[in-house]
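> Got a predicted structure here, sequence first:
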Amino acid sequence: MNNKMKSYSAFTLSVLMTFFLNGYAQSDKLTLQNAIRAAKNNRRLLASLEMETRISQLKTTELNARYLPKISLDYNYQYHPIIASGIIPLGELNSNVPTGAGKALKMGTSYTQNAGLTVQQPLLDISVSKLVRESKLQEKLARLNEKDAELELTYEVAKAYLNVLASAEQVRIAVNDTVRTALSLKMVREKFLNQRILKAEVNETLVTHYDNVQQYHNARNAELVSRQYLLYVTGNDLSGAPLLVLEDYNLSQDISDMDETRLTALPKIEILKIKNEVLNNKEKLERLKYSPLINLNAYLGGDQFSDRLNPFKQNSWYGNSYVGVSLKLPVLFGEQTAKRLSQLKYQQRQNEYQMIEEINRLKHDIQSTAAKFINILQQLNTLTGNINLSSETVAIYQERFKESQLSLNELNDREVRLQHLKLQYEKLKKELIIAWLDWKKANGTIEFIK
């Protein structure tokens, strides 16, 4: 029994030394703002969404290039095993021949080649402007998705950061509880050695102390896990978790009224608005399917006619050129445009309903999280007072027990009650963090965390 008690006294001393040494292990402190900045710089998810924005920008540039002229070098070689014939109306050319007389003549040579430069300049294609607009809207969507991901990442980093601080506070409380029960254990051991209390009472004290020691281990492990998660969300090496030191952060207790203008400007709402603009643009594009396409075409080149394959044969090449305008007017596409337009209308209405639901949800979240935050603050204030009173009571009970004015069971009972109050306090502190972050996320101010 004495050996066990001595080992736990040594353990308590080591807990204190480890706790205080860790507090001064590193001078550089990580701030919440720096943690958020590191996450934005290091996480590949944001880099991927940034690439999506650049891809959309390149697509817009590509569509704008459709207005540029298309220039091509053309070359054709043809061999004609059978040369097509044409009927010559001899009667029209020679009065000595009957009027209806004609003669079949071969029209061409065995080998033909042509080479030249073709230019096509679009003059009218209304659909291109709509395609360019849609591409620009897709750029906006990509930027909004990136912004939304940044807000989600800010929320996660802030939650992880504040959880580390809460876990560190829980370790400090566990250390104090372990020291307090170790002091009680020391007094019990002295009385046991003087044969003033029973072994059963010593066992009860040991159980209480063992529970506090385990709570300390649990708190240390929870702190390490929370540190590792913070390093993960910020994109840093997890091996630095034991040496990570954070700057304290005080939650603002100012819960202001909601700003509906800010709500409608949130990325999730803006995304639905832009999606409706895309659908509206698709609707216009659908109606433009039957609009005319006008191009300016030009050609400059030469043709060769020869009975043998000889590209350099003299007097066999003949110049050829043209400049003209082509008009293409679509008539039927094999599609039901009216059905397609109705589908687009329904999709726009669906997005409008989603916007209304999302705004109503955000309003509810703002009100409910604000009420929850205020209620938790009240509970914490009450618990703080109760913990202070209980701590004072435990100290008094320890003195009375030392003077043999109080039973050990009463002292153990008070220590267990105090431990329960502190566990409840730490649980509420973590709930307060979540409520505060959820409120800032719902009202659109999560990005302004400093």
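Sure, I can see it.

> going forward, measure contacts and count neighbours with C-alpha atoms only.
Noted.

> mind listing what D248 touches?
Applying Cα atoms under 8 Å, 6 or more residues apart in numbering to D248 gives the contacts T31, L165.

> Which helix or which strand is home to it?
Using DSSP states H and E, D248 sits in no helix or strand.

> ok, and what's touching the helix or strand containing V119?
Element membership for V119 (DSSP H and E) is strand 111-124. By Cα under 8 Å, 6+ apart, the surrounding residues in contact with strand 111-124 are 66-80, 292-309, 311.

> Go again with 6 Å.
69-79, 293-307 (Cα atoms under 6 Å, 6 or more residues apart in numbering).

> Identify each buried residue in it, please.
Buried positions in strand 111-124, judged by neighbour count with 16 or more other Cα atoms under 10 Å: Y111, T112, Q113, N114, A115, G116, T118, V119, Q120, Q121, P122, L123.

> quick one: which of those is nearest Y318?
N114 (9.2 Å; Cα to Cα).

> How about that closest one, nearest residue that isn't a chain neighbour?
Counting by Cα to Cα, 6 or more residues apart in numbering, N114 lies nearest to D303, which is 4.2 Å off, once chain neighbours are set aside.

> Then E426?
In space, E426 is closest to Q170, 6.6 Å off (Cα to Cα, 6+ apart).

> neighbours around the one you found, how many?
24 (other Cα atoms under 10 Å).

> Wait, K103 touches I87, no?
Yes. Counting by Cα atoms under 6 Å, K103 touches I87, with 5.4 Å between them.

> on that earlier part again, from G116, how far off is the residue nearest to N114?
9 Å (Cα to Cα, to the nearest Å).

> what's the answer for N163, then?
Here the distance between N163 and G116 works out to 73 Å (Cα to Cα).

> putting a second one here so we can go through both:
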Amino acid sequence: MKNKFRFAIVPLFLLPFCLLAQVRQDSLPPLLNLNQCIQYALQNQPAVRQAGIDEAINERDIGISMAAWLPQVNSANSASHYFKGSPQAANGVANSSISNVSIIGIQATQVIYNNDVNLASKASKYSREYYKDNTISSTINVITDVSKAFYDVLLSQRQLDIIKEDIVRLQRSLKDARARYDAGVADKTDYKQATIALNNSMATRKQTEEAIKSKSAYLRQTMGMPAERPLTLAYDSTRFEGEAIIDTNQILDYTNRIEYRQLQARRNLTALNIDYYKYGFLPSLSANGAYNLNYFSNSLGNLYNQSFPNAYVGLSLNIPIFTGKRRLQNLSKARLQTDRADLDLVNSRNQINTQYVQALASYKSNYNTWQLLKQNVSLASDVYNVVSLQYREGIKTYLDVIVSQSDLRTAELNYFNALFQVLSSKVDLQKALGTVATVNK
């Protein structure tokens, strides 16, 4: 009975943990919008996590460099046996009978001024900025890639919906054409043309379905999502139409671009080398001290019976006198590297301006196209409905039905292409302005 009770009670204790694990695993909603995909990617995308690790590694490197400012304490110990001769005894008189010597001591040094440590202290600020910006850069790239991949999958899904609707219309047209042929009202070319159009649409449907699988796999990759996890995207046409609008009167600020800030941080790090080599002639000053216990004995067994301590404190001054003009050559090299970094900033500003102009022109063009094509959908739908009704009444030919149906399908496809082109070009414009990370927080 006790064993049965144990087997019955153990699952009760494990049940909460199993439920907790299940909740964590299924924490994502069944339908994912763009913000949820981005948040998932920022938590799971390896590139973002690697950038965070690089930032943490840089902090450890700074700590390693700054450790030289703190006291360095070491224990120096030795034990020696002399076969011939002897060291100076504790009383200052040479004693050739002393053959065993041991020294146990502790030494400490404290840097007062050192050019290398001074450089590491100044460089820590700019290296932090660089790696912090590197993390932001990875975040921006992930947000951009996920957004475009998200829109690409939704575009293909909307295309698939249009093709399915077109197949329904073609099947109905084929049925009508066959009925008219069987009734002797029309010849067989009508339903054969309908069959050809239907087969073409069914082939296009298969291609689109496979394209959705491929694009969904890429979206999973950009999100850092496992392949076996289901991915269903939420579509809201009203929301997307509202999100497609952006203020095109924003002023370009180069410092908002993360690439420009990274170049600035790199330039500042390079400029520090000028001061480093400029003041390379300054001496290095450090304080040092030690406390030692000296042991002398001819007998190994009595070596540690009596100690002779000594202690000292002092200063060490290292003055560079002549280094074969190496310092001057390094100084000249550092200045040239700084001049080159300044030119990198100039070139970066030119590139950023070009990217902004191109992104703005692309957005305005796509937005204008989207506004115009929005009207074509309703117009093409009205035309198709009228022509289809007139064909059933024998007023229009089947060729008119095919043309109107093709126009409707093209108008719907063009509309969704234009809508998602506007959304993608908006992402490019935000990236060019340097506001991607800000608006997606």
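The structure has been received and is ready for your questions. Remember, predicted model here, so these are calculated numbers, not experimental data.

> Any idea what the TM-score comes out to?
After superposition, the two chains reach a TM-score of 0.83 (TM-score structural alignment, normalised by the length of structure 2), with 405 aligned residues with a Cα RMSD of 2.8 Å.

> Check the mean deviation of the strand holding V119 of structure 1 from structure 2.
After superposition onto structure 2, strand 111-124 of structure 1 lies on average 2.3 Å away from the residues it aligns with, using mean Cα distance after the TM-score superposition for structure 1.

> Which stretch of structure 2 lines up against that strand?
Alignment of strand 111-124 of structure 1 against structure 2: residues 100-113, by TM-score structural alignment.

> Find out how far the matching stretch is from the centre of the chain, if you would.
48 Å (Cα atoms, centre = their mean, to the nearest Å).

> List just the nearest of the buried residues of strand 111-124 of structure 1 to N388 of structure 1.
P122 (82.7 Å).

> Is whichever residue in structure 1 pairs up with G289 of structure 2 within a helix or a strand, and which one?
By TM-score structural alignment, G289 of structure 2 lines up with A298 in structure 1. Under the criterion of DSSP H and E, A298 of structure 1 resides in strand 293-306.

> If you count contacts, what does that strand end up packed against?
Packing partners of strand 293-306 of structure 1 (3 or more Cα pairs under 6 Å, 6 or more residues apart in numbering; DSSP states H and E): strand 111-124, strand 317-328.

> how about JSON lines for those strands, with distance to R54 of structure 1 added?
Rendered in JSON lines, the data for those read as follows (distance: least, Cα to Cα, whole Å):
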{"stretch": "strand 111-124", "distance to R54 of structure 1": "27"}
{"stretch": "strand 317-328", "distance to R54 of structure 1": "34"}
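
> Can you give me the neighbour number for the aligned residue in structure 1 for I395 of structure 2?
Under the alignment (TM-score structural alignment), I395 of structure 2 maps onto Q405 of structure 1. Neighbourhood size, Q405 of structure 1 [other Cα under 10 Å]: 11.

> all helices for the stretch 1-150 of structure 2, in order.
Secondary structure of the stretch 1-150 of structure 2 by DSSP state H, counting those that start in this stretch: the helices cover 2-25, 34-44, 46-66, 115-182.

> meant to ask about the stretch 301-441 of structure 2
326-392, 398-433, 436-439.

> Next, the angle helix 115-182 makes with the first one.
Yep, that's helix 326-392 of structure 2 we're talking about. 10 degrees (axes from the mean of the first three to the mean of the last three Cα atoms, to 10 degrees).

> Same check on the second one?
Relative orientation of helix 398-433 of structure 2 and helix 115-182, computed by the same axes, to 10 degrees: 170 degrees.

> What is the burial count for the residue nearest to D400 of structure 2 when sequence neighbours are not counted?
In this structure, D400 of structure 2 finds its nearest non-sequential neighbour in V387, 6.9 Å apart by Cα to Cα, 6+ apart. By the measure other Cα under 10 Å, the count of residues near V387 of structure 2 is 21.

> Could you report the separation of V387 of structure 2 from A265 of structure 2?
Distance from V387 of structure 2 to A265 of structure 2, by Cα to Cα: 66 Å.

> Number of residues surrounding the aligned residue in structure 2 for T178 of structure 1?
Using TM-score structural alignment, the equivalent of T178 of structure 1 in structure 2 is I167. Close neighbours of I167 of structure 2, defined as other Cα under 10 Å, add up to 19.

> got the contact list for the residue sitting nearest the centre point of structure 2?
The centre of structure 2 sits closest to S138, judged by Cα atoms, centre = their mean, with a distance of 2.4 Å. Shown in contact with S138 of structure 2 (Cα under 6 Å, 6+ apart): V48.

> Now which residue in structure 1 aligns to it?
The alignment partner of S138 of structure 2 in structure 1, by TM-score structural alignment, is A149.

> Tell me the spacing between its match and L362 of structure 1.
Distance from A149 of structure 1 to L362 of structure 1, by Cα to Cα: 17 Å.

> cool, and D303 of structure 1?
72 Å.

> for E283 of structure 1, same thing?
Taking Cα to Cα as the measure, E283 of structure 1 falls 31 Å from L362 of structure 1.

> Distance of the residue nearest to E426 of structure 1 relative to E223 of structure 1?
Q170 of structure 1 is 8 Å from E223 of structure 1, by Cα to Cα.

> and what of E146 of structure 1?
31 Å.

> and what of I446 of structure 1?
In terms of Cα to Cα, I446 of structure 1 sits 24 Å off from E223 of structure 1.

> Please identify which of those two sits among more neighbours.
Between I446 of structure 1 and E223, counted using other Cα under 10 Å, E223 has the larger neighbour count: 23 against 19.

> Run through the residues that contact L408 of structure 1.
So L408 of structure 1 contacts nothing (Cα under 6 Å, 6+ apart).

> If we use 7 Å, what do you get?
If a contact means Cα atoms under 7 Å, 6 or more residues apart in numbering, then L408 of structure 1 has E201, F401 as its contacts.

> ditto for the one 3 residues further on
Contacts for L411 of structure 1 (Cα under 7 Å, 6+ apart) come out as V394, Y397, Q398.

> And it, how far from R196 of structure 1?
Taken as Cα to Cα, the span from L411 of structure 1 to R196 of structure 1 is 16 Å.

> With S239 of structure 1 instead?
For S239 of structure 1, the distance to R196 of structure 1 - Cα to Cα - is 51 Å.

> Q228 of structure 1: neighbouring residues, count only.
22.

> My guess is it contacts A241. True?
Yes. Using Cα atoms under 7 Å, Q228 of structure 1 is in contact with A241, at 5.5 Å.

> aligned partner of A56 of structure 2 in structure 1?
Using TM-score structural alignment, A56 of structure 2 lines up with R54 in structure 1.

> nearest residue to its match other than its sequence neighbours?
E139 (8.0 Å).

> Now for T234 of structure 1: which residues touch it?
With Cα under 7 Å, 6+ apart, T234 of structure 1 has these contacts: A35, I36, A38, A39, N42, R43, V157.
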